[in-house]
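Asks: need coordinates for the following:
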Amino acid sequence: MSSNNHELNKFPWKHVIGLALSLILTLIALWVVVSLSLPTVATLTIIVLLAVCQAFIQLLMFMHINENHGRGYRILAIAFGFYIAVVVVYGSLWIMWFTV
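Replies: Predicted coordinates for the structure are as follows:
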């Protein structure tokens, strides 16, 4: 019982580190777009690589993919994350398409 209580009172450093890394990657992507005069293909490549890194950080730090909850939980968590990403991207594109 005491170790379980210790887990409840522990500060969520993993989430703080995940948030900080996500913010840093987002600021790097912003800096690449705003400050550097790279060709479009190079800029998009860098942004996609940063997005993939951020997706892995989200999976590890916030969706707890590396914890042992069973294979079904991991598949469901990844599928849910993918669903949310698709909804956000296509929803944003839909809004931009019909508001222009």
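
Asks: rest of the way, CA atoms for contacts and neighbours
Replies: Will do.

Asks: how far does the strand or helix carrying Ala20 sit from the chain's center?
Replies: According to DSSP states H and E, Ala20 maps onto helix 13-35. Here the centre of helix 13-35 is set off from its chain's centre by 10 Å, with Cα atoms, centre = their mean, to the nearest Å.

Asks: before we go on, could you also do this sequence so I can check it against the first one:
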Amino acid sequence: MAHSQSQAHGSLGGYAVGFILSVILTAAAFGLVLHGTFTSSSALFVLAILAFVQVIVHLVFFLHLNTSKGQGMNVLSLGYTVLAAAFLIFGTIWVMNNVTMLMMSR
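Replies: Just a heads-up that it's a prediction; the model follows:
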């Protein structure tokens, strides 16, 4: 059973740009932590911004996610995945916090 692709995969140039941007963002985050020129709270803020930008770079250049009409189901799937992951992460933190509070009373 053959699967037909309605959209072409990315070009070598697109993958190269994505790779170079990813390396630059990773090196910037590594350099930020290595040199320690920022305070811990401002470094955390800058790292969060760099991480968010890197996620966007990966979505655009490697997963080929864009805002065209044909990408509607892909964007919906991504949104559901992010929501499910958020429920799992925050639910786990909530449960572990409650367990910790209950165990401290003994």
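
Asks: quantify their similarity with the TM-score.
Replies: The TM-score (TM-score structural alignment, normalised by the length of the first structure) is 0.62; 80 aligned residues with a Cα RMSD of 3.0 Å.

Asks: follow-up on the earlier one: the helix holding Ala20 of the first structure vs the second structure - mean distance after superposition?
Replies: For helix 13-35 of the first structure, the mean distance to aligned residues of the second structure following superposition is 0.6 Å (mean Cα distance after the TM-score superposition for the first structure).

Asks: any buried residues in that helix, and which?
Replies: Of the residues in helix 13-35 of the first structure, 18-19, 21-22, 25-26, 29, 32-33 count as buried by neighbour count, 16 or more other Cα atoms under 10 Å.

Asks: just put those in JSON lines and tack on distance to Leu44 of the first structure.
Replies: Converted to JSON lines, those look like this (distance: Cα to Cα, whole Å):
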{"residue": "Gly18", "distance to Leu44 of the first structure": "23"}
{"residue": "Leu19", "distance to Leu44 of the first structure": "23"}
{"residue": "Leu21", "distance to Leu44 of the first structure": "20"}
{"residue": "Ser22", "distance to Leu44 of the first structure": "18"}
{"residue": "Leu25", "distance to Leu44 of the first structure": "14"}
{"residue": "Thr26", "distance to Leu44 of the first structure": "14"}
{"residue": "Ala29", "distance to Leu44 of the first structure": "10"}
{"residue": "Val32", "distance to Leu44 of the first structure": "10"}
{"residue": "Val33", "distance to Leu44 of the first structure": "9"}
